[in-house]
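Engineer: Provided below are the primary sequence and the corresponding predicted coordinates.
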Amino acid sequence: MAKAKVFIYEKPFDGFPKEDDLKLVEEDLKPLKNGEFLTEAVFLSVDPYMRGYAPFLKTGTVFLGGQIALIVESKNPNFPAGKYCFGQYGWRSHTISNGIPDPNNILHEYVLPDFKGLSPSLGLGILGMPGNTAYFGLLEICHPKPGETVVISGAGGAVGNHVGQIAKLKGCKVIGIAGSDEKGSWLTNEMNFDHFINYKTQNVRKTLKEIAPKGVDCYFDNVGGEISSTIVNQMSLFGRISVCGAISAYNDKHPKASALQAAMAIKQLKMEGFIVTRWADKWFEGIDQNLQWIQEGKIKYRETVTEGFENMFRAFTDMLKGVNYGKAIVRAKSIVK
């Protein structure tokens, strides 16, 4: 009988996650029924949204998350053995599924499209949810125009660095905000950002006024908190704000930030939050466009890989601390060619 290793959400997070909040257990898997297939996790994702969604999870359940899995056995013609698929299976090594969409999942499972020789791990990053988050969240909400100034907080993460690169393709001036000079060098030297602000060592308000004296036209918000309040108060007239996340507050029991309403009203700003599954009907449009940009050399990507399924928690907390460059993933097993 096949077994699965599974991380169970044992205790609710109280502030920053602690290792004993999750429990690694083994689970027996039943033989496949008609219409079902068995997958083995190859790459697993760790993302900021996991911390944001954690308060809504029931304890005793599998901790949430997406993975790229190899279909090792199948009685479902839509999910043939030997193919890679994306599935919102959570933190588990093996999964039995029937391929029927689960309304409780953030994203439905699907067989990966042809990545033209690129690693299937990109299905968790630039050719998956984070890539589409950047693509749709910037273009559908902010509508950046040539010559405009775009600011991205959390710019060193999987979504943020991609947003900046797309904004550059659209002819914008791009400013990234992150927490280390090393990330700043990476963003400006490799990812083509125009400017970088280290929020830990620089005065964001003062520096932003110096490098964007005419104000900010588009703000892609990944962090929330006081940084976002500062940026919103330096927006241009009719500026647009795309709210993707609020990672600065996920571990804070009593988050605080300055009021935004005065700036919103005086500058007639548009601020809109989103969840990327809003564009589920155009999901593969985003993947196809991002793949084309990669092939044309217009977009770069980077992955921070942690080896070993048992190290999921360390990869998760490292990501929350901002250790990763680009997409943070865990490699559970070697790729099958």
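Structural biologist: Perfect, I can see it now.

Engineer: CA only for contacts and neighbour counts going forward, please
Structural biologist: OK.

Engineer: for the strand or helix carrying Thr95, packing partners?
Structural biologist: Counting by DSSP states H and E, the element that carries Thr95 is strand 94-97. Counting contacts by 3 or more Cα pairs under 8 Å, 6 or more residues apart in numbering; DSSP states H and E, strand 94-97 is packed against strand 3-9, strand 37-45.

Engineer: can you rerun that using 10 Å?
Structural biologist: For strand 94-97, the elements it packs on are strand 3-9, strand 37-45, strand 67-74, judged by 3 or more Cα pairs under 10 Å, 6 or more residues apart in numbering; DSSP states H and E.

Engineer: name the stretch among these that sits most buried.
Structural biologist: Of all the helices and strands packed on strand 94-97, strand 37-45 carries the top mean neighbour count, a mean of 26, counting by mean count of other Cα atoms under 10 Å.

Engineer: for the stretch 51-200 of the chain, what spans make up the helices?
Structural biologist: For the stretch 51-200 of the chain, the helices defined by DSSP state H, counting those that start in this stretch cover 129-136, 158-169, 181-189.

Engineer: is it possible to get a markdown table of the ones you listed that adds mean neighbour count?
Structural biologist: Output for the helices of the stretch 51-200 of the chain, formatted as a markdown table (neighbours: other Cα atoms under 10 Å):
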| stretch | mean neighbour count |
| --- | --- |
| helix 129-136 | 25 |
| helix 158-169 | 26 |
| helix 181-189 | 17 |
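
Engineer: now those as CSV including distance to Asp252?
Structural biologist: Formatted as CSV, those follow (distance: least, Cα to Cα, whole Å):
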stretch, distance to Asp252
helix 129-136, 24
helix 158-169, 22
helix 181-189, 24
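
Engineer: residues making contact with the strand holding Thr95?
Structural biologist: Strand 94-97 has contacts (Cα atoms under 10 Å, 6 or more residues apart in numbering) with 2-6, 27-33, 35-42, 69-74, 76, 79, 87, 89, 109.

Engineer: ok, 6 Å please
Structural biologist: When contacts are defined by Cα atoms under 6 Å, 6 or more residues apart in numbering, strand 94-97 is touched by residues Ala4, Glu36, Phe37, Leu38, Thr39, Glu40.

Engineer: one step back: and the helices and strands packed on strand 94-97: which comes nearest Ile152?
Structural biologist: Ranking these by proximity to Ile152 (Cα to Cα) places strand 37-45 first, at 22.0 Å.

Engineer: show me what that closest one is packed up against.
Structural biologist: Using 3 or more Cα pairs under 6 Å, 6 or more residues apart in numbering; DSSP states H and E, the elements in contact with strand 37-45 are strand 67-74, strand 94-97, strand 327-331.

Engineer: can I get these in TSV with distance to Arg205?
Structural biologist: Output for those, formatted as TSV (distance: least, Cα to Cα, whole Å):
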stretch	distance to Arg205
strand 67-74	39
strand 94-97	48
strand 327-331	28
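
Engineer: next up, a structure to set beside the first:
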Amino acid sequence: MNETNLRILLRARPEGAATAEHFQAVEEAPPSPRPGEALLRHRFLSLDPYMRGRMSGAKSYAAPVAVGDVMEGQSVAQVAEDPTGRFKPGDWVLGGKGWQRFSAQPVSGLVKLDPDAAPVTTALGVLGMPGTTAWVGVTEIAVPKPGETFVVSAASGAVGSVAGQIAKRMGARVVGVAGGFEKCRFVRDELGFDECVDHRAADFPDLLAAACPRGIDVYFENVGGAVQKAVWPLLNQFGRVAFCGMVAEYQNAEPAPGPNLAQVVRKSLRLRGFIVSQHPAAFTEWRSTGGRWLREGALRYREDVVKGLDRAPEAFLGMLRGENFGKRIVEIT
């Protein structure tokens, strides 16, 4: 094989905000598959907020990326070579690993994709980890009841957009929070949310209160920061908060001050964080349910595709700043 393997490495751990200087691009020979492995040619790379945590050396639920190692990430790939014979060259699979053109992966961990059933990129977004995260967060953690007010932050993003649609199907009144007029228009008109509030507005707390005249029964947290601060006083008695992510705070050098937790007692609130990898059965369940809704036209999604693996660092940093519109994916050209 004459092609080289472009790899994006973690050059150094950020202290505070990550920048392009924390990444390094190198060209190497593609790996050779070991027994039980297939050589994969990555086609589409998923960029997700959790990757910022992997750049840190702080103790977390998963091991950090080592300095000098390839950045962590999941890819949709095509099989370039499979000595095991399980896959044919050209087969589409989910299971490529790392910010790189090629990887050698155990065939036991690869999921074959049918490009005729759904666009292969959906395995990274609406039908993949983000969609499954929304499914778990809404149906197992938050569990909105018909008529309740359900608020979700980052509502135009990969997780929030699906979470709101699931809550709507469960009978809730769904209010999204997004950044900017176009994102809010998409959330209302395309996704079918009842309301969407622009968190960039100067009077955002007042606008959110007006959009939730009966208060907030369930909050699906993706952002933290100022959005969480505006939501907190609006939570109703016996309100629930599903903590999925805090993307507005991932670049902070020091933890942001939290809300007044006395309300947890006064309002009998239920707060629960969750990690989707702790719910392995949900991935198959969501692929089946979400795939059916997608074929029926009942599940909407949007992808934000950036071309070129060399642009992955800037695309990732832009996503942390909220510059993406939908699920951010890198097309590895």
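Structural biologist: Thanks, I have it. Not measured: the values here are computed from a predicted model.

Engineer: TM-score for the pair, please.
Structural biologist: Here the TM-score for the pair of chains, by TM-score structural alignment, normalised by the length of structure 2, is 0.92; 325 aligned residues with a Cα RMSD of 1.8 Å.

Engineer: hmm, back to that, Pro48 of structure 1: which of the helices and strands packed on strand 37-45 of structure 1 is closest?
Structural biologist: Closest approach to Pro48 of structure 1 among those (Cα to Cα): strand 327-331, 10.1 Å.

Engineer: average distance between that closest one and structure 2?
Structural biologist: Comparing strand 327-331 of structure 1 with its match in structure 2 after superposition yields a mean distance of 0.6 Å (mean Cα distance after the TM-score superposition for structure 1).

Engineer: now that strand: how far from the chain's centre is it?
Structural biologist: Taking Cα atoms, centre = their mean, to the nearest Å, one finds the center of strand 327-331 of structure 1 at 11 Å from the center of the full chain.

Engineer: which residues are in contact with it?
Structural biologist: Counting by Cα under 6 Å, 6+ apart, 42-46, 125, 158, 303-308 sit against strand 327-331 of structure 1.

Engineer: one more time with 8 Å
Structural biologist: 42-47, 121, 124-126, 157-159, 302-309, 311-312, 315, 319 (Cα atoms under 8 Å, 6 or more residues apart in numbering).

Engineer: next: stretch 90-99 of structure 2.
Structural biologist: Under the criterion Cα under 8 Å, 6+ apart, residues 7-9, 40-42, 45, 70-80, 102-105, 109-115, 120, 123, 309, 312 lie in contact with stretch 90-99 of structure 2.

Engineer: first to last residue in it, what's the distance?
Structural biologist: 20 Å (Cα to Cα, to the nearest Å).

Engineer: any idea how many residues pack against the counterpart of Arg54 of structure 2 in structure 1?
Structural biologist: Under the alignment (TM-score structural alignment), Arg54 of structure 2 maps onto Tyr53 of structure 1. Number of residues near Tyr53 of structure 1 (other Cα atoms under 10 Å) recorded here: 11.

Engineer: right, and the pair among the contacts of strand 94-97 of structure 1 with maximum separation?
Structural biologist: Of all the pairs that those form, the one spanning the most space (Cα to Cα) is Ala4 and Glu36, at 16.1 Å.

Engineer: contacting residues for the residue nearest to the spatial centre of structure 1?
Structural biologist: The residue lying closest to the centre of structure 1 (Cα atoms, centre = their mean) is Pro130, at 4.1 Å. Counting by Cα under 8 Å, 6+ apart, Pro130 of structure 1 touches Leu124, Ala158, Val159.

Engineer: rebuild the residues you listed as TSV, extending it with distance to Asp217 of structure 1.
Structural biologist: Listed next are the contacts of Pro130 of structure 1 as TSV, based on distance: Cα to Cα, whole Å:
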residue	distance to Asp217 of structure 1
Leu124	30
Ala158	22
Val159	19
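
Engineer: out of those, which ones does structure 2 keep as well?
Structural biologist: Contacts conserved in structure 2 for the contacts of Pro130 of structure 1, using both residues aligned by TM-score structural alignment, their matches' Cα atoms under 8 Å: Leu124, Ala158, Val159.

Engineer: the first one: how many residues sit nearby?
Structural biologist: One way to gauge burial is a neighbour count; for Leu124 of structure 1, by other Cα under 10 Å, it gives 25.

Engineer: which non-adjacent residue is nearest it?
Structural biologist: Ser45 (6.2 Å; Cα to Cα, 6 or more residues apart in numbering).

Engineer: counterpart of the strand holding Thr95 of structure 1 in structure 2, which residues?
Structural biologist: Using TM-score structural alignment, strand 94-97 of structure 1 pairs with 102-105 in structure 2.

Engineer: quick one: the matching stretch to structure 1 mean distance?
Structural biologist: Once fitted to structure 1, stretch 102-105 of structure 2 is off its aligned match by 1.0 Å on average (mean Cα distance after the TM-score superposition for structure 1).

Engineer: quick one: the strands in the stretch 51-200 of structure 1?
Structural biologist: Using DSSP state E, counting those that start in this stretch, the strands of the stretch 51-200 of structure 1 run over 67-74, 84-87, 94-97, 110-111, 149-153, 173-178, 195-198.

Engineer: for Ser242 of structure 1, find the nearest of those.
Structural biologist: Comparing the strands of the stretch 51-200 of structure 1 under Cα to Cα, the one sitting nearest is strand 149-153, at 9.8 Å.

Engineer: please enumerate the helices of the stretch 201-337 of structure 1.
Structural biologist: Counting by DSSP H, counting those that start in this stretch, the helices of the stretch 201-337 of structure 1 are 204-211, 225-232, 261-266, 283-295, 312-320.

Engineer: list just the one of those that sits closest to Ala134 of structure 1.
Structural biologist: Distance to Ala134 of structure 1, taken as Cα to Cα, is lowest for helix 283-295 among the helices of the stretch 201-337 of structure 1, at 9.3 Å.

Engineer: now the closest one and helix 158-169, what's the angle there?
Structural biologist: 70 degrees (axes from the mean of the first three to the mean of the last three Cα atoms, to 10 degrees).

Engineer: can you name every helix or strand that helix 283-295 of structure 1 contacts?
Structural biologist: helix 129-136.

Engineer: mean distance between the helix it packs on and structure 2 after superposition?
Structural biologist: Helix 129-136 of structure 1 versus its aligned partner: 0.6 Å mean (mean Cα distance after the TM-score superposition for structure 1).

Engineer: just how off-centre is that helix within its chain?
Structural biologist: Mean-position distance between helix 129-136 of structure 1 and its chain equals 8 Å (Cα atoms, centre = their mean).

Engineer: okay, the angle between it and helix 283-295?
Structural biologist: Going by the same axes, to 10 degrees, helix 129-136 of structure 1 makes 90 degrees with helix 283-295.
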